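> what's the 3D shape of this:
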Amino acid sequence: MKISYHGHSVVKVVTDSHTILIDPFISGNEACDLDADTVKADVILLTHAHNDHVGDTFEIAKRNNALVVAPNELAVYLGGKGLVTHPMHIGGSHEFDFGTVKFTQAFHGSAYTEDNGAVIYGGMPGGILLTVEGKTIYHVGDTALFSDLKMYGEMNDIEVAFIPIGDNFTMGPEDALVAADWINAKVSVPVHYNTFPMIDQDPKAWAGKVKTGEGRVMEIGEAMEL
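Sure, this is the predicted structure:
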């Protein structure tokens, strides 16, 4: 299995049989190295409904006939737009042919803004525990620091955690260090930073302060093997 990072909160997981995209914010994301018109995906996982996470889901899913797994209200909305969806909710898990998905809590908002300015409620935001080929990846999603992250770390043997550090809209570096300690992943990777000025951070400084496991900055397009 190969996991790669593509700016903001975009993560790609490639297995022997599937390509999985998480929060594919590509168009309008200058940090992303992917091309929304050509990127392949069998599955798209969405943590919540904000436009900088739903991103290019419509176009990618239609072109690839990809399955979209998302919180219930967001999945219903996307299904109404013609996408193939699987709705889930916080605490629920489901075993798919590509692996197991479990949604965790996240303390944030979740609404999609259409081109005409209409705001569509997207249900509760979440994090995603993705278990593939016996390895668990935790995409924490957009969230504040909350104590149940410690419980998730205790309940799961997490290989890699993608943790937001940008501040203002999510937890900042100091809170994210606590989160990394609680989650107890073998590798903690900072995400959701430097996409725009309000969330500018120094990811290398953050990674160097991670005390539990390894803090690792993944450059845009960089991949790791699990």
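> contacts, neighbours, all on C-alpha from now
Noted.
> The protein: helices as residue ranges?
Here the chain has its helices, by DSSP state H, at 51-54, 57-64, 72-80, 148-155, 173-183, 203-209.
> so which of those helices gets nearest residue 129?
Of all the helices of the chain, helix 148-155 sits nearest to residue 129, with 9.3 Å by C-alpha to C-alpha.
> quick one: buried residues of that closest one?
149, 150, 152, 153 (16 or more other C-alpha atoms under 10 Å).
> How about stretch 68-84?
68-78, 83-84.
> Take these and lay them out in a markdown table including distance to residue 112.
Converted to a markdown table, those look like this (distance: C-alpha to C-alpha, whole Å):
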| residue | distance to residue 112 |
| --- | --- |
| 68 | 15 |
| 69 | 16 |
| 70 | 13 |
| 71 | 13 |
| 72 | 14 |
| 73 | 11 |
| 74 | 8 |
| 75 | 12 |
| 76 | 13 |
| 77 | 10 |
| 78 | 10 |
| 83 | 16 |
| 84 | 18 |
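> ok, so of those, who is nearest residue 194?
Here the nearest of the buried residues of stretch 68-84 to residue 194, counting by C-alpha to C-alpha, is residue 70; it sits at 25.3 Å.
> That closest one contacts residue 45, doesn't it?
Yes: counting by C-alpha atoms under 8 Å, residue 70 does reach residue 45; the two are 6.1 Å apart.
> returning to that earlier point: between which two of the buried residues of helix 148-155 is the distance greatest?
Top of the distance list for these (C-alpha to C-alpha): 149 and 153, 6.3 Å.
> got the buried residues for stretch 209-218?
Applying 16+ other C-alpha under 10 Å to stretch 209-218 flags 210, 212, 213, 214, 215, 216, 217, 218 as buried.
> Which members of those define the maximum pairwise distance?
Checking those with C-alpha to C-alpha, the most distant pair is 212 and 218, at 17.5 Å.
> how close does the nearest residue to residue 185 once chain neighbours are set aside get to residue 152?
Counting by C-alpha to C-alpha, 6 or more residues apart in numbering, residue 158 is the residue found nearest to residue 185 once chain neighbours are left out, at 4.8 Å. Distance, residue 158 to residue 152, by C-alpha to C-alpha, to the nearest Å: 9 Å.
> Proceed likewise with the subsequent sequence, for comparison:
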Amino acid sequence: MKTIYRTIWLLAMLLVVPAEGWSAGKTEITWYGQAAFKVKTPSGKVLLIDPWIDNPANKNGKKELAELGRVDLILITHGHGDHIGNAPEIAARTKAHLVAPFGLGRTLVAEGLIPKELAGYDTMGNYGGELQLLDGEVKVAFVPAIHDSDVTVPGPPVRQVPGGNPAGFLISIKDGPVIYHTGDTDLFSDMALVGRFHPVDLMLVCIGDHFTMGPRRAAEAVKLVQPKLVVPMHYGTFPFLTGTPAEFAAGLKDLGLEGRLKKMAVGETIIWGR
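All right, here's what the predicted structure looks like:
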């Protein structure tokens, strides 16, 4: 009987071990709210995407920003403040390199927001190009986005300067998922081509409406891309971002795609293991 009880106790302990304790060899994806995500690769490399970590939707944002450790790459889709976010502070502290559309990277360097040595030709590109990064562990392809990309430069005086073309990112992780982060965009028919070169495992899609596509158009985008799993983002942070996950779920259901939805809570981490 003692052996049986010991076995049951060991199994119970396994069940309560935090998920992150079992993530070796797997990819971790954390949502900070708005369009901000952290991706930790199977080997422990860290990517931040549109890193506005202390946004209003993230009640633990200031603490998480202060405790942020290793960062290897900072990916920024376009020049708006809710996507550049905390990137200047994070880059200065961690020396992470900037991955961005070339025009945006050039502006961020010229305005003193990102150090020049962190934004070279090796980590910036444009539509259709694909970067081989971190010794081939990460590949990033630039995908069009229908939006704008002006950068607000702190003053005085506060200025608006051109930020080049907005983009989405198709991120391929070695021994991990292919992730499509749409950035801020409307639905466009060429989304159907996104997965042709790298079939998409996880799609991070804006649904907020007003400044991007809303839930129903986002559902149509999912139909075009055909990811295995889709996470809605860029909603609820401000009152005018009225799109909701419930509307998005309804749109997916109408298209026969409801089984692909994963609604993340702010601060939640999912672990992807093939």
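> returning to that earlier point: name the residues contacting each of residue 149 and residue 153 of structure 1.
Common neighbours of residue 149 of structure 1 and residue 153, counting by C-alpha atoms under 8 Å, 6 or more residues apart in numbering, are 182, 183.
> Now do the contacts for residue 91 of structure 1.
Applying C-alpha under 8 Å, 6+ apart, the residues near residue 91 of structure 1 are 102, 103, 104, 105.
> how about a cut-off of 6 Å?
By C-alpha atoms under 6 Å, 6 or more residues apart in numbering, the contact list for residue 91 of structure 1 reads 103, 104.
> and it, what pairs with it in structure 2?
Matched by TM-score structural alignment, residue 91 of structure 1 corresponds to residue 128 in structure 2.
> And residue 199 of structure 1, by the same measure?
Per TM-score structural alignment, residue 199 of structure 1 is aligned with residue 241.
> For that match, which non-adjacent residue is closest in space?
Nearest one to residue 241 of structure 2, counting by C-alpha to C-alpha, 6+ apart, is residue 208 at 4.6 Å.
> Residue 107 of structure 1 now?
In space, residue 107 of structure 1 is closest to residue 143, 4.7 Å off (C-alpha to C-alpha, 6+ apart).
> thought that neighbour was touching residue 110?
No: Residue 143 of structure 1 sits out of contact with residue 110 when judged by C-alpha atoms under 6 Å, with a separation of 11.0 Å.
> For the equivalent of residue 37 of structure 1 over in structure 2, the count of nearby residues, please.
Taking TM-score structural alignment, residue 37 of structure 1 has residue 66 as its aligned residue in structure 2. A total of 11 residues lie near residue 66 of structure 2 under the criterion other C-alpha atoms under 10 Å.
> One more: residue 222 of structure 2?
Neighbours of residue 222 of structure 2 (other C-alpha under 10 Å): 26.
> swap in the one 5 residues further on?
Here the number of neighbours of residue 227 of structure 2 (other C-alpha under 10 Å) works out to 21.
> now residue 147 of structure 1
The burial count for residue 147 of structure 1: 11, using other C-alpha under 10 Å.
> related to what we said a few turns ago, just give me the match in structure 2 for the residue nearest to residue 185 of structure 1.
Match for residue 158 of structure 1 (TM-score structural alignment): residue 200.
> I'd say that match and residue 182 touch.
No: at 11.9 Å, residue 200 of structure 2 does not count as touching residue 182 under the criterion of C-alpha under 6 Å.
> Which residue of these two possesses the greater neighbour count?
More crowded of residue 200 of structure 2 and residue 182, by other C-alpha under 10 Å: residue 182, with 25 against 22.
> counterpart of the more buried one in structure 1?
So residue 182 of structure 2 corresponds to residue 140, using TM-score structural alignment.
> Excluding chain neighbours, what is closest to that match?
Per C-alpha to C-alpha, 6+ apart, closest to residue 140 of structure 1 is residue 127, 4.4 Å.
> Please give the number of neighbouring residues around that neighbour.
Counted with other C-alpha under 10 Å, the neighbours of residue 127 of structure 1 add up to 24.
> Check residue 162 of structure 2 too.
Counted with other C-alpha under 10 Å, the neighbours of residue 162 of structure 2 add up to 14.
> Could you report the distance from the alignment partner in structure 1 of it to residue 215 of structure 1?
Counting by TM-score structural alignment, residue 162 of structure 2 lines up with residue 121 in structure 1. Separation of residue 121 of structure 1 from residue 215 of structure 1 (C-alpha to C-alpha) stands at 35 Å.
> Ok, residue 139 of structure 1 next?
15 Å.
> and what of residue 12 of structure 1?
For residue 12 of structure 1 relative to residue 215 of structure 1 (C-alpha to C-alpha), the value is 19 Å.
> What of residue 185 of structure 1?
Distance from residue 185 of structure 1 to residue 215 of structure 1, by C-alpha to C-alpha: 9 Å.
> so what's residue 72 of structure 2 closest to, chain neighbours aside?
The nearest residue in space to residue 72 of structure 2 (C-alpha to C-alpha, 6+ apart) is residue 96, at 4.7 Å.
> Now the helices of structure 1 in CSV, please, with extra columns for distance to residue 114 of structure 1.
CSV is the format used below for those (distance: least, C-alpha to C-alpha, whole Å):
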stretch, distance to residue 114 of structure 1
helix 51-54, 9
helix 57-64, 12
helix 72-80, 12
helix 148-155, 32
helix 173-183, 31
helix 203-209, 32
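> And those helices: which comes nearest residue 21 of structure 1?
Here helix 57-64 is closest among the helices of structure 1 (C-alpha to C-alpha), at 9.3 Å.
> Distance from that closest one to the middle of the chain?
17 Å (C-alpha atoms, centre = their mean, to the nearest Å).
> With stretch 129-145 of structure 1 instead?
That offset, for stretch 129-145 of structure 1, works out to 8 Å (C-alpha atoms, centre = their mean).
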